[in-house]
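Peer 1: Next input, structure requested:
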Amino acid sequence: MFQWFALKTYSPFLAHCQLFPSRCLACGTPCDRADWCTPCRARLPWVEGNRCPQCAARHSAYGLCGQCQTQPPAFTACVPALAYRPPIDQYIRALKYRSQLLYARLCGELLVHAVQNHFDLAPAPQPECIIPVPLHSRRLCRRGFNQALEIARPVARRFGLPIDYHCLKRIRATQAQTHLSPRDRASNVKGAFLIHRQPPYKRVALIDDVMTTGHTANEIAHCLKRAGVEKIEVWVVARAG
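Peer 2: I've put the predicted structure just below:
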């Protein structure tokens, strides 16, 4: 049973093992043990254009977007690696719903690239730890893993940061945010998180796979601020909208 699960989970990546020639995930051409060939990597939906420095939403001007000016979120900044478009949306769905866990490594490495650029462009004290967005216990049991935690692992290794997945707990099983309106998304996550263990940090990075409206990140940031955390950055693989 274990061998079958392992084969099913890792089969899309067997070509990237030393026993097989490396091929681009997108076009299948040989690419010298990289995940993408150079042209396909260049065509990934990298975040471009004017973005709000706080929530990373697209808008037509420089500086904060209207939403962040009138109702600023509790987090300081959002750092997305990519826009939520093909093929990254397909990779994230394969990770979450088909247990293709090696997509977590790919997503984490893309996020490393974005976070390093963020540090280079805006030098500031780094976060003291990484907090993955927690899943409710029922969803965690059903899925078998937390995709945010798996994405966080290569990021934590690269920057030498600890991962704290004990301080925050999801105490209410919420609906999936995907098909909810912005108003419903806010009420859906209201009161869904609880500080389980007092965090001894002043600066943290919250990691998730996708940010759409930012309501989940904002709710968690409020929890962390009430617990004494002063600065919360949100690092996400993909930003929708």
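Peer 1: From now on I want contacts and neighbour counts done on CA atoms only, so please keep to that.
Peer 2: Will do.
Peer 1: does Val234 sit in a helix, a strand or a coil?
Peer 2: Here Val234 is strand, with the state taken from DSSP: H, G, I helix; E, B strand; the rest coil.
Peer 1: Contacts only, for it.
Peer 2: 75-79, 205-208, 217 (Cα atoms under 8 Å, 6 or more residues apart in numbering).
Peer 1: and the gap between it and Ile130?
Peer 2: For Val234, the distance to Ile130 equals 10 Å [Cα to Cα, to the nearest Å].
Peer 1: what residues do those two have in common as contacts?
Peer 2: In terms of Cα under 8 Å, 6+ apart, Val234 and Ile130 are both contacted by the residues 205-207.
Peer 1: got the residues you listed as TSV, with secondary structure columns?
Peer 2: Output for those, formatted as TSV (three-state DSSP):
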residue	secondary structure
Ala205	strand
Leu206	strand
Ile207	strand
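Peer 1: Give me the contacts around stretch 164-171.
Peer 2: Contacts for stretch 164-171 (Cα under 8 Å, 6+ apart): 129-132, 134-137, 149, 192-199.
Peer 1: Quick check: of the contacts of Val234, which lies closest to Gly228?
Peer 2: Nearest to Gly228 among the contacts of Val234 is Phe75, at 13.1 Å by Cα to Cα.
Peer 1: Name the SS class of that closest one, please.
Peer 2: Phe75 - assigned by three-state DSSP - is coil.
Peer 1: Please generate a structure for the following sequence too, so the two can be compared:
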Amino acid sequence: MNILGFRCVQCQGQLQISIHGLCSRCHREIRHFPYCGKCGAELPHCAMWCGQCLRNEPNWDRLVMVGRYNEPLSSLIHRFKFQNQFWLDRTLARLLLLAIYQAKREHGLILPEAILPVPLHHFRQWQRGYNQADLLARRLAKWLHIPVQNQSLQRNKRTPTQRGLTAKARRKNLKNAFSIAAEFPYQRVAIVDDVLTTGSTVNEIAKLLRKIGVQEIQVWCLART
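Peer 2: Here you go, the predicted structure:
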């Protein structure tokens, strides 16, 4: 019996296990499907490559995601990111944790040596009050016992929002937007972000990591549009 009255963060129904954040019904509404472990394209069965990423190969090596940017996941992410509901980090990070465990089983994922949250420009972080990717990364780092490197990667340019831009405009917008610390000893890393759209942001970061000799780059995200 739920004597403390914990509620589902989505439907407000009572929870049997408070730490889950989502009730079983809302959790089932998040559509899970087999996907390409490289680019995230939906597939009939799990595979490490697909025709789409062979034609347009991303700069990262592995992708882990919870699902598509559809309800109820999209609403949870929007509330987390734009409505100051930073306390949703635990629920959303737990969903991503489950996706990571699934990727270990189905894609043979090897956990990274360090976790890198996608940084915000300091002005945008000041406006929002927090970096949603950093909150997710901190939760995952604690649960997986992996260090989070939230100072190594910096966003130098205050770029306009990526929403509504074409893939070409996104790439131009992000050119030379990031820098990384000179001392970076890790060879296998995971970049954490909330939503992957064209992949321009993480591609730009991955290129930077390649230049300093990082061998394997994973991308962990809540949703792909």
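Peer 1: TM-score for these two?
Peer 2: For this chain pair, the superposition-based TM-score is 0.90 by TM-score structural alignment, normalised by the length of the second structure; 221 aligned residues with a Cα RMSD of 2.1 Å.
Peer 1: still on that earlier bit, may I ask which two of the contacts of Val234 of the first structure are separated the most?
Peer 2: Spatially, the most separated pair among the contacts of Val234 of the first structure is Thr76 and Asp208, at 15.5 Å (Cα to Cα).
Peer 1: and the gap between whichever residue in the first structure pairs up with Phe6 of the second structure and Pro86 of the first structure?
Peer 2: In the first structure, the residue matched to Phe6 of the second structure (TM-score structural alignment) is Ser22. Per Cα to Cα, Ser22 of the first structure is found 22 Å from Pro86 of the first structure.
Peer 1: what does Pro21 of the first structure give?
Peer 2: In terms of Cα to Cα, Pro21 of the first structure sits 25 Å off from Pro86 of the first structure.
Peer 1: of those two, who's got more company?
Peer 2: Pro21 (14 against 11; other Cα atoms under 10 Å).
Peer 1: quick one, strands of the first structure?
Peer 2: Along the first structure, counting by DSSP state E, strands occupy 77-83, 129-132, 168-170, 193-195, 203-211, 231-239.
Peer 1: Give me the residues contacting the second one.
Peer 2: Strand 129-132 of the first structure has contacts (Cα under 8 Å, 6+ apart) with 148-149, 152, 156, 161-165, 168, 201, 203-208.
Peer 1: which of the residues you listed count as buried?
Peer 2: Buried subset of the contacts of strand 129-132 of the first structure (neighbour count, 16 or more other Cα atoms under 10 Å): 148-149, 152, 156, 161-163, 168, 203-208.
Peer 1: All the helices of the second structure, in order from the start?
Peer 2: In the second structure, the helices defined using DSSP state H lie at 24-29, 51-55, 73-82, 89-106, 122-128, 132-144, 167-174, 200-211.
Peer 1: in the first structure, what residues pair with stretch 166-175 of the second structure?
Peer 2: Counting by TM-score structural alignment, stretch 166-175 of the second structure falls onto residues 181-190 of the first structure.
Peer 1: next one: that stretch to chain centre, how far?
Peer 2: Centre-to-centre, stretch 181-190 of the first structure and its host chain are 20 Å apart (Cα atoms, centre = their mean, to the nearest Å).
Peer 1: For Gln10 of the second structure, give me its contacts.
Peer 2: The contact partners of Gln10 of the second structure, taken as Cα under 8 Å, 6+ apart, are 22, 26, 72, 76.
Peer 1: from the chain's centre, how far out does stretch 102-121 of the second structure sit?
Peer 2: With Cα atoms, centre = their mean, you get 9 Å for stretch 102-121 of the second structure.
Peer 1: what's around the counterpart of Gly129 of the second structure in the first structure, how many residues?
Peer 2: Per TM-score structural alignment, the equivalent position to Gly129 of the second structure in the first structure is Gly144. Residues near Gly144 of the first structure, counting by other Cα under 10 Å, number 12.
Peer 1: Then Phe119 of the first structure?
Peer 2: Neighbour count of Phe119 of the first structure, defined by other Cα under 10 Å: 12.
Peer 1: now do the one 3 residues further on
Peer 2: Neighbour count of Ala122 of the first structure, defined by other Cα under 10 Å: 9.
Peer 1: again with the one 10 residues further on
Peer 2: The burial metric for Pro132 of the first structure, expressed as a neighbour count using other Cα under 10 Å, is 26.
Peer 1: Setting aside sequence neighbours, what's the nearest residue to the aligned partner of Leu110 of the first structure in the second structure?
Peer 2: Using TM-score structural alignment, the partner of Leu110 of the first structure in the second structure is Leu95. In space, and not counting its chain neighbours, Leu95 of the second structure is closest to Val66: 6.5 Å by Cα to Cα, 6 or more residues apart in numbering.
Peer 1: Residue in the first structure paired with the one you found?
Peer 2: By TM-score structural alignment, Val66 of the second structure lines up with Ala81.
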